[in-house]
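Chemist: structure of the sequence below:
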Amino acid sequence: MIHLEGFLSQFEMQVLRKISKKLPITFELNLDSFNQEYYTKLFEIPLEIGFYEIVLFCNKLSYDKIVQNINSKGKESQVQVLEFRDKIAEVGGIFAQIDVWLGQGITPEQICIVLPNEEFAHYLRLFDKARNFNYAMGSALKSSALYRNLKNAIKAQNAQANCNESPQVEEQDSTLAIPNFLDFESFKEFLQNLEANSKEAQRVKEKFLEGLEQFDFALKYLTSLSVQEQILAFLDMIEEVTLDDVGGGRISVVGILETRGMCFPYVIIPEFNAGNVPSLSDKDLFLNTAMREKIGLPTRKSRENLQKHYYAKLLQGSCQAWIMCLSNDENKPSRFLLEDSIFGNSPLLKADTRYSEYFLSGKALNYQECEIVAPLEIKDFSATSLQCFLTCPRKFYYRYILGFKETANEAVNIGSKIHNILKEIYQRTQDYNMDLMYQEFCKEMDKSHSLKESFESALAKKYLKNFFESEKVRLESGWIPFAFEQDFCFEFAGFALKGRIDRIDKRGNEVCVLDYKYKRNLKVESKNYEKATDFQLPIYVLAIQKGAICACNPKQIQAGFYDLYEAQIKREQDLNAKIEVLQEKLETIKKDSKEVNFVLASKREACQYCDFIYLCNRY
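Modeler: Have a look, this model is predicted:
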C-alpha cells in the first residue's frame, strides 16, 4: 500500500504500472480542493473530495471512496496569525509560545516547528543554547570547523600558486595545521589520520571519508587540475552534505515536506512570507504552463496547490497552530493567508513588543534620537568626504571624525582593480595600440582570487571591449592620454581640497579631466546645483586652474565621467556655475564649523546601504 501526498513523475508511474502486472498496488489518497484536479488527471478517473483507495492491477484501475469520521474543529479558535517586524522578535515569539504550552502540561514531543524556509534554522540554533530542538534537516557539513579551515587554507595555497600572493581569508583554527599537499593521495592520508576528539568531529570525519569514496570516480577526469584545484572541487562536491542531529532535544524542527503523513497537536510555522510560501524552485521557471500541460509535467499552479494541501492537512491535524510572518520594508506576509479554507477567518495580528525583549537579561531601552553637536575640526576635504558631509552629516561624523570603518565591498574592489590595470597598461604603452592593450587588460583581469571575482572580471572584460573601441575613435580625434592617477592638494574657500585624478587627456592647448566610473546607469547631476552633493569634477577642474597638477597649464579645460559600462564620456553641464555653488557651500561650512549639528540624512534613500544604519535606528 502506498500513501500518496505529493506528485508522481511519469517515470514513477511507468515503473508502478509494470509492477502492477505482477502484483496489485493500492494507493491511499486524501483529496481536498487543492489536490483533487491533479490526481484526477494523473489516474484519469473522476475523483471527488474525500478519502480513496485506488487499486492498480494489470495496468487497470479500480477505486473505492472510504467514509471517515473526522471531527472538524473551528479554524478561528485554533489558528493564530502574528505579524513581526524582525526575525529576532519572531524567534522570541517561538520560544515564548513554547513556554506557554509547556506550562500547560503539553509534552515537548507534541510540539513541532515547521519551517517553510529551512535557512531559518540558523536563527533557532543561535538561541537554542539548551539544545531543546531536534533539527530534522541536520546541519551542513560546510559549517563545520574542519571544512572551513580546509577551504580557506586550500584557497590561499591555490591563489599563492597562481598569483604569488595570498588573498584575505577567514581566521583559521590554530590547533589544526593544514599542510601543502603534494598530491591528492597525501590529502586523503591527512583526512584518514586526522584525530577526532569528539563524537561530532568523528561524524564530520566519516562524512569526509564517504565523500572521498564517491570522488574517486571523478578524480581520474581531473588530472589537468592542480592538487589544490582538485581538493577545492572535492570540497565543492560535499558542501551540501548534512550531518544528522543526533544530540538534539525533544521538540521537532522540520521542513514542510517532512510533515507529509504526520500529525502534530501543537504547531508553529515561522517565516510565512512571500518568497518562502509558496516555495518555487528554478525548474518551475524553465518551462511555461502550456508546455508543462502538454508534456504532462506539474504546472506552477498545481505545485502551489500541493503546498496549500500540505499546510491544510498540517493545520487540520493540530489542536493549536501559530503562524508567524514578517512585515517590514523587505518582507510581506504570504498571499496563502488569504485562503479561508486553510486559515479560516483568523485575523493578522501585530505581535506584542515583549517578544523582541525575550532574550534580554535586563529591561529593554527604547531608542532615543540624540543630537550630536560638535566643532568641525578638519582642515581638508576630498570629493568623497565632502559628498558624505553634504548628504548625511551624521555618517560623516561616524566615518571621518570618530574613524569608524566601513565594510569592504567586493564590487568596489573590482572597480579599483580596473582602475589599477588601466593605469598600468596606459603608462607602459607607447603607440596606443588598443587591440593589444585590450588583450593585456584581459590577461590582468584573469588574475582573480575568488569565484565571485572571476565572474565580475569576466563581465568587466565584456564591457571594457567597447571602451577600448571607443578609445580608438578618441585617439583619431586628437586626444592623447598623458597623465594618470595624479594626486593634488590646494587651498579653496578656507579648506584644503585634495584627491586623485584618474586620467588627464591633452589636445593642443586644451585638456580633458576624466574620472573612470564602473557603475550601471551612471547619471550626472542636472543644473539644480543648489541641492548638489557631488562636486568631484569641479574640484578636479579647480586643481588644474590652481596649478596643483604639474606640467599642466591649458587655455581650455573639459571634465567628465568616463562611463566604462556604456563606453562614453558624460560631462557636467555648467562647471563654472557648479564651482560657484561649491565655493558658497564651503564658505558656509567654514562659517558654522565651530558648532556643527551632525544631523541624519534628510532622505532615507541614503541609509539603505549605509554601514551605520543600526547606529541611527533607520534599518
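
Chemist: only C-alpha atoms from now on, for both contacts and neighbour counts.
Modeler: Will do.

Chemist: so where do the helices sit in the stretch 151-300 of the chain?
Modeler: Shown for the stretch 151-300 of the chain, the helices assigned by DSSP state H, counting those that start in this stretch span residues 184-192, 199-219, 227-238, 289-295, 300-316.

Chemist: list the buried ones in the first one?
Modeler: By that I understand helix 184-192. Residues of helix 184-192 classed as buried under the neighbour-count rule (16 or more other Cα atoms under 10 Å) are 184, 187-188.

Chemist: what's the closest of the residues you listed to residue 434?
Modeler: residue 184 (43.1 Å; Cα to Cα).

Chemist: which residues sit in contact with the closest one?
Modeler: 227, 230-231 (Cα atoms under 8 Å, 6 or more residues apart in numbering).

Chemist: any idea how far it lies from residue 203?
Modeler: Between residue 184 and residue 203 the computed distance is 22 Å (Cα to Cα, to the nearest Å).

Chemist: now, which of the buried residues of helix 184-192 sits nearest residue 29?
Modeler: Taking Cα to Cα as the measure, residue 188 is the one of those closest to residue 29, at 49.0 Å.

Chemist: now for the closest one: which residues touch it?
Modeler: Under the criterion of Cα under 8 Å, 6+ apart, the contact list for residue 188 reads residue 212.

Chemist: can you do 10 Å?
Modeler: If you count contacts by Cα atoms under 10 Å, 6 or more residues apart in numbering, residue 188 has them with 181, 194, 208-209, 212, 231.

Chemist: and the closest residue to residue 183 other than its chain neighbours, how far from residue 187?
Modeler: By the measure of Cα to Cα, 6 or more residues apart in numbering, the closest residue to residue 183 outside its immediate chain neighbours is residue 227, 5.4 Å from it. Counting by Cα to Cα, the separation of residue 227 from residue 187 is 9 Å.

Chemist: here is the second sequence; please produce its structure so I can put it next to the first one:
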Amino acid sequence: MLSKKTLLIFPTQRAIRGYLDEQKSLNTLLPSYMTIDDFLKKSIYFKNKIYCDEEQRTLLLSEAVKTVDIKKLGISSNFTKFLSQSEYIYRFFLEISSEDIEIKDIKTKDTYEFYLEHLSILNEVLENYKKLLEINNFVDRVNLRENYIINQDFVELFENITIYFEGYFTKLEFEIINKISQNVNLNIEFYSNIYNQKSLQIFKDYNLDLKLNYKYIFNLSKKILEYSDSITKINENIDIKAFASRLNQISYIKHSIVSCANKGINPENIAVVLPDENFAKELELFDNEKYFNFAMGKNILNKNLYQKANVIYNFLLEDDIKNIENLEFLKVSREFVEENIKLSWNKQCSEDKFTQIAEYIKYDEIDNELIEKYDELIFKLKVVLFSCNFELKLKDVYKIFLQKLSKITLDDINSGKITVMGVLETRLINFDAVIICDFNDEYIPKISTKDKFLSTKLKSLSELPTKFDRENLQKYYYKRLIDNSKYVFISFVNSQNSQISRFANELFDKKIDLKTNDEAYKDILYKNNILYYSDEIIEDNIDLTKISWSASSLKRYLDCRRKFYLENILKIKKHSISVIPENFELGSVIHKILEELIKSQDKTVENLDNLFLKYKKTNPFLILDLEVYREKLYKFLEFEETRSNIKTIDLEKVFATNFNGISINGIIDRVDLNNDIYELIDYKTSKNLTIDTDKTYENSHDFQLEFYYIGAKELYKASNIKAYYFSLYDNLLKEEVTLDKKLELLSSIFDEIKEVSKTKINFVKTDDKSICEYCNFKIICNR
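Modeler: Below you'll find the predicted structure:
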C-alpha cells in the first residue's frame, strides 16, 4: 500500500488524472503526486531573489541588446519586432545554460570562422542579460545553476519518490534530481527504445546495460536497476488514410469516432491528437455533434474583447476605411482612441494611462472567466511594466499587452467526451483509441527554434541536443502513443505541396496507400444537398414612362432588362467595405481633378500636381493609376493651350427635361462656347473608347451625348450644338458624328418603352453573356 510519504511524479496533469481514474475502483490510500515541473520548482529555492516573469525577461533582454549590434544575427533592434524574435535568443541561452555549456567552449569546438562573430555577439548579450538579472535580484533558468538551493524541508516530507520519465532531462534538471536522491529514496521509471537513446545518456555514468524495447526502474539513490522487463507489443489495429484536402481529414476523424463507438469503446478513452494544435480552430468549427473537448483550451481571438483591442491597434497603425469601419462595427469610440491613445502613442506610458485603456477595452465584456483572466493579465503587466522603471512608450506597452492577450485561452468545459490534445499531453496515458491527423512532413517533426544559431555539426561537437535528437524524441512520443493504444487511426494530406511524414515508414510496418479518400468521406462533413437553379420569369406592371431616365439607367435597361429591374426597380445595391477600388472610382477622381483644375483657371503643372496629391489620399490602391493619368493630363494641359480662345461656361452642369414625352436627367461634364457653337464634352478614362458610326449606331445602347444635347438645348435655348467624348487616355477629342441619327433612334426607343408600359413587362435576362462577366448580379442570374 502506498502512503502520503510516497510521491509519484508524472509528466503532465493529464497523466495524473489518468492515474487517479485507474485507482477509483481500489480501496487504498493514495500517494502524493505532482508534475515534474511542479516538483522541480518546489524542490529548490533562492536566497533573497525572486523568479523572473516572462514579461520581465523580455524587457531585460531588450535592454541587454541595446549596446549590441544584433542585426548581424538577423534580428531587428526595433522593439515591437524584437518582442517576437527575442524567443530565439532566449531559447539558445536556455539550452546552453541547461546543458552547462559556455559559449566560449562552443567556439573552440568549431572548425569554421562563420560562427565566431555571431557567437561573440550572443556571448555579449548573455553577459549583459545576466548582469541585469543580478541587478534586479532576479533568477531565470539561464542563471538558475548559480542561484538555486535544494529545499530540504520539502524533500524530506517524503520517504520514497518515483519519477515517471517520459522525455528528456537537461543536465541541470538531472543535477537537481541527483542531489535530491542523496536525501530520499528516488526511483526513475522509464522505457528504452531506438528513439530515446539520447535521453538515456544521463545514465551513462552508472554503467547500465540498457537494451532496446525494455521497461526499467532505476534506483538513483542506490545507483542500481531494480526492475527490467521486455516490451514486445505490436499494434495490428492501425488504419491510415490519405486526403487531398486538410479539412477533409475532419470527415475521417468523425468516421473513426463512430467506428470506435460501434466497437463499444468508451468515448472518454478516445483521443484526437493534433501535431499542429492550431488545427483545433477548424475542428471546433465543424464540431456540430459536440464530440470534442479541447485540452489546449479555446483561444479568444474571435471574442469581442480581443477584437476590440486588435482593431484599436490596427487603426493606430493605419486609419484606412477598413479599420474605421471595423471600429464602428465593434462599437469602439474613434474619438476615445484618437484622444486617449493616438495622442500618447509615441509618449512614455504611465500606469494610469494603461489602466484607462485596459478598462475601456473590458467595459462591456460579460464572460466571467475571460474577465477574470483578463484582470489577472492586466495586474501582472502593471507589476512587470511599471515597477522597474523601464520607461516604455505607449505603443510598446500596447504591443506587449496585445501579444499576451492573444495567448489567453478559456477552459473548454461542458463539452464533448473526446479529448483533443497535442502529442506532449499524451505522455504516460493509455487510450483505447487514438486518432492522429496531419501526419505530414511539415508537422511531424516540429521544427525547433533552438536550432537557429548553431549547426547540427556544431551542436553534436558541443554535446548539445541536435535537430536529429529532437526528431527522435518526437518519434519516441508517437511510438509510445501508438503502442499504448488498442486502435489507431492516422490521416495525412497527400497533395502537390504536402506529403506523409518520412517517419511513417519507420513507425508503421504496413505499406501505406497514398490514394486520397476525400470522396469516400465527403458526405460526413458536407451535407449532400444539390442546389438547383430556378430560372424564374419576372413580370411586373410598371409604367416606365413615369421614370426619370439617365443615360446610364437607359443603357442598363437596353443591355439587360433583368439587371435594370434588380438595380433600378428593386434597388439592390452591391455591398462591400473592400478598399480595392471599384471600376468607376478612377474616373470619378479624374473628373473631380479636372473640374477643380478648370474652375480655378490655373491650368499649370504645379496646380495639377497639387490636385493629384490631394486626391491620392482617398484610396491607396489608386496611387499607381493616378500617377499614370497625371502624366497623361500633362498632355491635357498642352491641349487646353490650343483652345485658349474657347471659353468654358459650365462644369458638371445638371439638367432635367423631357424628350418624346419621357423625363430625362443628367450631368454634363463640361460646356464650352466656341464662338456661337456650344461644345458639350464628356470625359472618358477608358483605354478602348470607340464612337458610333453610320454602320454601328443602330445597335448602340449608349446615348450619353444625346442626353447632353437634349439637356443643352433646354438650358441654353440654342440649336448650334456639338457633342464630344474627350479620351483622357489618348488625349483626343472625338465628335459624336451620328448625333442626329441616334436622336431618332432614341425617340423610337422611347416609343417602345411607352408601348411595353401598357402591359406586363417581362424583365428577361440578356442573351449577350459578355455583359454578365462583371455584373453584380451574375450569381443571382446563374451566369
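
Chemist: care to give me the TM-score?
Modeler: Once superposed, chain against chain, the TM-score is 0.58 (TM-score structural alignment, normalised by the length of structure 1); 521 aligned residues with a Cα RMSD of 6.8 Å.

Chemist: which one of the helices of the stretch 151-300 of structure 1 lies nearest to residue 581 of structure 1?
Modeler: Taking Cα to Cα as the measure, those were each checked against residue 581 of structure 1, and helix 227-238 came out nearest at 55.1 Å.

Chemist: run through who's touching the closest one.
Modeler: With Cα under 10 Å, 6+ apart as the contact definition, helix 227-238 of structure 1 has outside contacts at 140-142, 147-148, 150-159, 161, 180-188, 207-208, 210-212, 214-216, 218-219, 222-226.

Chemist: so which bits of that helix are buried?
Modeler: Buried positions in helix 227-238 of structure 1, judged by neighbour count with 16+ other Cα under 10 Å: 227-235, 238.

Chemist: with stretch 579-598 of structure 1 instead?
Modeler: 579, 581-582, 585-587, 589-590, 596-598.

Chemist: between those, which is nearest residue 296 of structure 1?
Modeler: Distance ranking of those against residue 296 of structure 1, using Cα to Cα, places residue 598 first at 63.6 Å.

Chemist: trace the closest one over to structure 2, please.
Modeler: Taking TM-score structural alignment for the superposition, residue 598 of structure 1 sits opposite residue 764 in structure 2.

Chemist: ok, now which ones touch that match?
Modeler: In this structure, residue 764 of structure 2 makes contact with 536-539, 560-565, judged by Cα under 10 Å, 6+ apart.

Chemist: what's the distance between it and residue 560 of structure 2?
Modeler: Noted for residue 764 of structure 2: a distance of 7 Å to residue 560 of structure 2, by Cα to Cα.

Chemist: helix, strand, or coil at the most centrally placed residue in structure 2?
Modeler: When Cα atoms, centre = their mean is applied to structure 2, the residue found nearest the centroid is residue 301 (9.8 Å). Applying DSSP: H, G, I helix; E, B strand; the rest coil to residue 301 of structure 2 yields a three-state assignment of coil.

Chemist: list the contacts of it.
Modeler: For residue 301 of structure 2, the contacting residues are 307, 310, 405-409, by Cα under 10 Å, 6+ apart.

Chemist: repeat that for 7 Å
Modeler: In this structure, residue 301 of structure 2 makes contact with 307, 406, judged by Cα atoms under 7 Å, 6 or more residues apart in numbering.

Chemist: my read is residue 65 of structure 1 is in a strand, agree?
Modeler: Yes - counting by three-state DSSP, residue 65 of structure 1 is part of a strand.

Chemist: I'd say it and residue 51 touch.
Modeler: Yes - using Cα atoms under 7 Å, residue 65 of structure 1 and residue 51 qualify as a contacting pair, with a distance of 5.9 Å.

Chemist: what secondary structure does the match of residue 598 of structure 1 sit in?
Modeler: Here residue 764 of structure 2 takes the coil state, with states given by three-state DSSP.

Chemist: all helices of the stretch 601-750 of structure 2, in order?
Modeler: In the stretch 601-750 of structure 2, the segments counted as helices under DSSP H, counting those that start in this stretch are 605-616, 623-642, 704-716, 739-756.

Chemist: residue range for the helix or strand hosting residue 40 of structure 2 in structure 1?
Modeler: Using DSSP states H and E, residue 40 of structure 2 maps to helix 36-42. Taken onto structure 1 by TM-score structural alignment, helix 36-42 of structure 2 occupies no residues there; it is unmatched.

Chemist: could I get the buried residue list for that helix?
Modeler: Neighbour-count burial for helix 36-42 of structure 2, counted by 16+ other Cα under 10 Å, picks out 36, 39-40.

Chemist: separation between the residue lying closest to residue 136 of structure 1 once chain neighbours are set aside and residue 89 of structure 1?
Modeler: Of all residues not flanking residue 136 of structure 1 in the chain, residue 254 sits nearest, at 5.2 Å (Cα to Cα, 6+ apart). Between residue 254 of structure 1 and residue 89 of structure 1 the distance is 20 Å, computed by Cα to Cα.

Chemist: quick check, residue 163 of structure 2 in a strand?
Modeler: Yes - secondary structure assignment places residue 163 of structure 2 in a strand (three-state DSSP).

Chemist: you'd agree it is up against residue 190?
Modeler: No - assessed by Cα under 7 Å, residue 163 of structure 2 is found out of contact with residue 190, at 8.5 Å.

Chemist: ok, the two, which is more surrounded?
Modeler: The residue with more neighbours, out of residue 163 of structure 2 and residue 190, is residue 163; 23 against 17, by other Cα atoms under 10 Å.

Chemist: residue contacts, the more buried one?
Modeler: Listed by Cα under 7 Å, 6+ apart, the contact partners of residue 163 of structure 2 are 8-10, 187-189.

Chemist: okay, those in JSON lines with distance to residue 525 of structure 2 next?
Modeler: Formatted as JSON lines, the entries for the contacts of residue 163 of structure 2 read as follows, by distance: Cα to Cα, whole Å:
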{"residue": "8", "distance to residue 525 of structure 2": "43"}
{"residue": "9", "distance to residue 525 of structure 2": "41"}
{"residue": "10", "distance to residue 525 of structure 2": "38"}
{"residue": "187", "distance to residue 525 of structure 2": "49"}
{"residue": "188", "distance to residue 525 of structure 2": "46"}
{"residue": "189", "distance to residue 525 of structure 2": "43"}
